[in-house]
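K.L.:
Fold the stuff below for me.
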Amino acid sequence: MNEPRHEVKQAIEKIEVPEGKLDQAILKGIGKAKDQQKRPSRKIYPFFIAATAAVFLTAGSAFVSPAMARMLSSVPVFDSIFEFAGDLGLVIASERGLSQGIGQTVTDQGISLTIEDVYYDGTRLSLSYLQEGIDEKGRIDQLGELQLFVDGKEINFGDSRTGKQLGDTQYAGVINIHSVESLPDSFELKIGARHISDVSGSWNFTIPVKKAKEAVKTISSGETVTYEDQIITVKDVKIGPAGTKLSLSISAPDASSFMMVDDHLIQFNLLDEQGNALTLLDAYGTGDDLKDGRHIIEMEFRYEPLSDDVKALTVSPYLMPVNTGAPVKIEQELLPDHLPLTVDQGEMGSIIVHSIRHGDDRMVLTFESDSEFPFDGYFQYNTLWLEDEAGNNLTSSKKALPERIRPNIYEQEFKKADGPLTLVTFEMHELKMLKEYEVSIPLR
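P.N.:
The predicted structure is shown next:
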């Protein structure tokens, strides 16, 4: 969306952004988020450092509104916007029948907005919506900033959004809401929207919200590590059917140095006992409290749902370089008869292309990350794509991100093309793992 708080997430979701420009976008977005707050009593710092892909699956749903039914007539294999535009956790929640069907529609200025479903389990609060209508210029405008009230009290929150345009007049989206205040098990949620891009109007909703039936398991830690001038406390991890939430408390000498050490940004992987990184969906921070002369921020990182067989998790910090300048682009001809193909990315190791399969309307590339760094399920912080002979990017609009199929092995879909193909990527600066500062969290 076009709100300042989404700039970091938007920048990273454009997978063609070079590494150096991406670093600058992260810092720029963080800075703007700090400066532009509705309610100054307590700050929210969005760190939307993950690219979230729409997941395309088929599953059932107990409720479909008329607006949703019209949308599904053009996309008949989906029964829920959560399944169409949400992350894996929301797909699972919808498949299990844990989301609440709402189906409330409000129309103003010729634009209809429908709240379709809500999901709440204590680790996340997510809404799906359908927008119909165009402005005077024939555009589908983007939903602006919201006002939220819980049991009549306005709350301070941040949000992250995903979605997809359907046809010429419809847009389906998901909003993940991150509340500063703790929310009760059940409450009345009032939603107010005053702008859809440049169109002013009034789209107001009142919906009941109840915590999902499946319980969320909380594992407390409390372990603290200190790296340079950053003091990091692992508070707990919450495990639910729609996601895994890691809560950290981080203190720094001043507010401008949160998670920054020299020219590096501290980030966190969450690893299973096999060393596989859980896919990071989004992250945000709240606070900037002052205690004993140090500034404190409460960080929450939301990852993919955890499989039942995982017995332990490890919080693994690492350093991401920023302000590294324009990266070196690598282009290499991809010859199907000369595979495997190894592409050296410098400090971060290599990409090894094992195969490319051609279907009726797509190509599927299978590649391996030959690196000590544990990239997550979407190969985030790294990128590759294919170009045709004319230099057109062949990245699929349906499945734009790689998906991990085995440890370090990924598949990525591309548009089908005839003729020569070129694989494009960049040299990578080191993402340095801080193994001596890892924190283990037994789950059993």
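K.L.:
Every contact and neighbour count from this point should use C-alpha atoms.
P.N.:
Fine.
K.L.:
which residues in the stretch 1-150 of the chain form strands?
P.N.:
Here the stretch 1-150 of the chain has its strands, by DSSP state E, counting those that start in this stretch, at 43-46, 100-108, 111-120, 125-132, 146-150.
K.L.:
Please generate a structure for the following sequence too, so the two can be compared:
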Amino acid sequence: MDKQWFNDEVNKIDVPKEELNIAIQKGIARAKAEKPVKKIHKKRRIALLTAASICIGVLGSGFVFPQMTRVLADVPLVGKVYSYFHDSIGQNLSASKLVTELNQQAVSNGISVTMNSVYYDAGRIGITFKVDNPEEVFMKNNSGRGFYYDFKLVDGSEKWGRAASFDGKITKDGWLGNIHIDYPEKELPPNTTLPITITSIGDTKGIWKFDIPVKQLENKIIHPQVSVSSEDTEHTLNFEKITVGKSSIAIDYKAMYPLVGENDLARIGKVTDDKGNEIDFKTSGIEFGREKVGNQIQSDERSIFGKVPEDAEFIALHPNVRLSEKPSIQDLNQKTPFEIQSTRSDFKIVVNSIQHKKQKLILQYTLQNVDTKHISMDELINRGEVMNLIDSSYLDKEFAPIGHVIKGSNVKVLDKEKLQFQATFQLDGEYGVKNFSLKNYVLEVEMLPYHPEKTLPSVKIPLK
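P.N.:
Below is the predicted model:
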């Protein structure tokens, strides 16, 4: 940190000198009591402890310096924090001194939280923070390995909620938090500030507000304008933009779906470099909105992968599509056998018999036209176990309450060659149903899991 810059910024702030001196002395005492993680040259140790004492003392006093935001010069702890969360992007950027240091502190209900660092690279934001005095946190379920917390991003909308993932770890370096945000907009505006409000730590409620400055690192933009379609031409992906960041890569594409597949999911299954090495997967299928255009559904989407080798001549994208289909609802008192036909393929389930015996419902069924090359027997059993029994009076509701639904069954194989199975539903017990009858309950069958992924041709994108 530049000394003159620091002095200039501090001089702008009206700080009670007596309180500041007390805070600094406390910080010095705390710093002397701490043992360094690894050996440091004596002279360097004195310099680091002095700087740490001042920072800890000032920040520990409750003052907030939002302007103390600088690119890291040499702070190994930041990279170590990212390693706790297996954040390879953060680790790589930290090693290259491309992570932005944050010294923003907020105090609520006696608990101090300090935001430590942030990066934005090719569509992903990474943030780290530390709980400064965890001994003040009340937590009912303390495993000693991690802590839980809740927070609100920007306006707290669902869009921002879906974009975030987070974790908290209890380490020898303290209580550390990590928040990942797959930026839910196509472009990051210049001079972006990201409001974050932590609303609870453990079981302690509070309001810890921060304004995080986010800046895009220098990157390379490629506009390949390459399209690829499925063999049946139902699905098309147009690759419009590739952002090659310092430690990650963002792939923007427009996916076209048939109307019957308005909820299908086009994804980049994997990315490989010119030597066939697979690039680390980060996230796939960030959607910026779907709309009907003619006889298609169009969706602007993004997938994020890890660092591409600097000497790579090209990357290969390997897309796929997951077909969607609404659950099939069947009356239990209809005559057997009856067929449950997929609306997306020739797959079907033949229900051979339904028997209601005391507190059990036993259903025998046969699968036909199943892609057994891509779906194993264990997977077929698991798919059968997600069938449900639902009180028909709740079909128009968002969900049926306990006592009016049986979630899942036990499935066994009757004939492996003929793909014949038996599903047994337990009607009583803690999660049983009241007043069950074949007339008043229906069978809900998820058809989606029986569809294998539809593989699209791979696409080569030159990088040079």
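K.L.:
Any idea what the TM-score is?
P.N.:
After superposition, the two chains reach a TM-score of 0.51 (TM-score structural alignment, normalised by the length of structure 1), with 267 aligned residues with a CA RMSD of 4.1 Å.
K.L.:
Just put the strands of the stretch 1-150 of structure 1 in CSV and tack on mean neighbour count.
P.N.:
Formatted as CSV, the strands of the stretch 1-150 of structure 1 follow (neighbours: other CA atoms under 10 Å):
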stretch, mean neighbour count
strand 43-46, 27
strand 100-108, 18
strand 111-120, 24
strand 125-132, 23
strand 146-150, 18
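K.L.:
how about those strands, which one is nearest Ser160 of structure 1?
P.N.:
strand 43-46 (8.5 Å; CA to CA).
K.L.:
which bit of structure 2 covers the closest one?
P.N.:
Aligned by TM-score structural alignment, strand 43-46 of structure 1 falls on no residue of structure 2.
K.L.:
Show me what that strand is in contact with.
P.N.:
5-6, 30, 33-34, 37, 157-158, 180, 283-288 (CA atoms under 8 Å, 6 or more residues apart in numbering).
K.L.:
one step back: quick one: closest of the strands of the stretch 1-150 of structure 1 to Glu228 of structure 1.
P.N.:
Comparing the strands of the stretch 1-150 of structure 1 under CA to CA, the one sitting nearest is strand 43-46, at 21.9 Å.
K.L.:
where exactly do the helices run in the stretch 51-200 of structure 1?
P.N.:
For the stretch 51-200 of structure 1, applying DSSP state H, counting those that start in this stretch gives helices covering 66-74, 81-85, 88-95.
K.L.:
Next: the stretch 301-450 of structure 2.
P.N.:
377-384.
K.L.:
So what does Lys211 of structure 1 match up with in structure 2?
P.N.:
With TM-score structural alignment as the criterion, Lys211 of structure 1 lines up with Gln216 in structure 2.
K.L.:
do the same with Thr224 of structure 1
P.N.:
Alignment note: Thr224 of structure 1 maps to Ser227 in structure 2; criterion TM-score structural alignment.
K.L.:
which SSE is its match in?
P.N.:
strand 226-229 (DSSP states H and E).
K.L.:
which is the next helix or strand following that strand?
P.N.:
strand 236-244.
K.L.:
Serialize the strands of the stretch 1-150 of structure 1 to TSV and add fields for distance to Thr279 of structure 1.
P.N.:
TSV is the format used below for the strands of the stretch 1-150 of structure 1 (distance: least, CA to CA, whole Å):
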stretch	distance to Thr279 of structure 1
strand 43-46	18
strand 100-108	25
strand 111-120	20
strand 125-132	18
strand 146-150	27
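K.L.:
so which of those strands comes closest to His264 of structure 1?
P.N.:
The nearest among these, by CA to CA, is strand 43-46 at 17.8 Å.
K.L.:
from the chain's centre, how far out does the closest one sit?
P.N.:
Centroid separation between strand 43-46 of structure 1 and its chain, computed with CA atoms, centre = their mean, to the nearest Å, is 16 Å.
K.L.:
and what of stretch 346-360 of structure 1?
P.N.:
24 Å.
K.L.:
Next, the distance between the ends of stretch 98-114 of structure 2.
P.N.:
Terminal residues of stretch 98-114 of structure 2 lie 20 Å apart, using CA to CA, to the nearest Å.
K.L.:
Not counting sequence-adjacent ones, nearest residue to the match of Lys211 of structure 1?
P.N.:
Once flanking residues are discounted, Gln216 of structure 2 sits nearest to Tyr120: 5.4 Å by CA to CA, 6 or more residues apart in numbering.
K.L.:
quick one: the equivalent of the one you found over in structure 1 from Gly285 of structure 1, how far?
P.N.:
Matched by TM-score structural alignment, Tyr120 of structure 2 corresponds to Tyr120 in structure 1. To Gly285 of structure 1, Tyr120 of structure 1 is 20 Å away according to CA to CA.
K.L.:
Leu130 of structure 1 contacts Thr107, correct?
P.N.:
No - taking contacts as CA atoms under 8 Å, Leu130 of structure 1 lies outside contact range of Thr107: 11.7 Å.
K.L.:
Which residues are in contact with each of the two?
P.N.:
Counting by CA under 8 Å, 6+ apart, the contacts common to Leu130 of structure 1 and Thr107 are Leu113.
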